[in-house]
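> No sequence on hand, only this structure:
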C-alpha cells in the first residue's frame, strides 16, 4: 500500500511512506512488548 501511495504521489511520498512504515513497525514492537509484559 505504501508503494501505491508513493506511486500516486509521483514518488515524492516515498520518504513519507518509509517514515510511516517505521512508525508502524515501532508501534507493533511496542504493542508486542507491552502484551508480553502484562
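Perfect, I can see it now. Because the structure is a prediction, the values reported are computed rather than measured. Numbers count the residues shown, from 1 in each chain.
> For the rest of this, base every contact and every neighbour count on C-alpha atoms.
Will do.
> can you give me the helices in this structure?
Under the criterion DSSP state H, the chain contains helices at 2-8, 14-37.
> tell me the contacts of the closest residue to residue 18 other than its chain neighbours?
Ranked by CA to CA, 6 or more residues apart in numbering and with sequence neighbours excluded, the top spatial neighbour of residue 18 is residue 2, at 7.7 Å. By CA atoms under 8 Å, 6 or more residues apart in numbering, the contact set of residue 2 is 14, 17-18, 21.
> got another, please set it beside the one above:
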C-alpha cells in the first residue's frame, strides 16, 4: 500500500466519524473512538 492510498483511507475514516457525530453517534461509548 502506498502513501496516497493510506491517506485516502484515513480521510474516508475521518469523514465517516464526522458523519456519525453529526447523526448523534448512535454507537455505544465502549466502541466509540475517543477523540480529543
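Yes, it's here. Small disclaimer: the values here were computed from a predicted structure and weren't measured.
> what's the TM-score for these two chains?
Once superposed, chain against chain, the TM-score is 0.62 (TM-score structural alignment, normalised by the length of the second structure); 25 aligned residues with a CA RMSD of 1.9 Å.
> coming back round to it: which of the helices of the first structure is buried the deepest?
helix 2-8 (a mean of 14; mean count of other CA atoms under 10 Å).
> Kindly reformat the contacts of residue 2 of the first structure as a markdown table containing distance to residue 35 of the first structure.
Output for the contacts of residue 2 of the first structure, formatted as a markdown table (distance: CA to CA, whole Å):
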| residue | distance to residue 35 of the first structure |
| --- | --- |
| 14 | 31 |
| 17 | 27 |
| 18 | 26 |
| 21 | 21 |
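> and which of these is nearest residue 31 of the first structure?
Set against residue 31 of the first structure, the nearest of these by CA to CA is residue 21 (15.2 Å).
> and the closest one, what pairs with it in the second structure?
Aligned counterpart of residue 21 of the first structure in the second structure: residue 8 (TM-score structural alignment).
> circling back to that earlier point, just curious, which of the contacts of residue 2 of the first structure is nearest to residue 34 of the first structure?
For the contacts of residue 2 of the first structure, the nearest to residue 34 of the first structure is residue 21 (19.7 Å; CA to CA).
> any idea how far residue 14 of the first structure is from the closest one?
10 Å (CA to CA, to the nearest Å).
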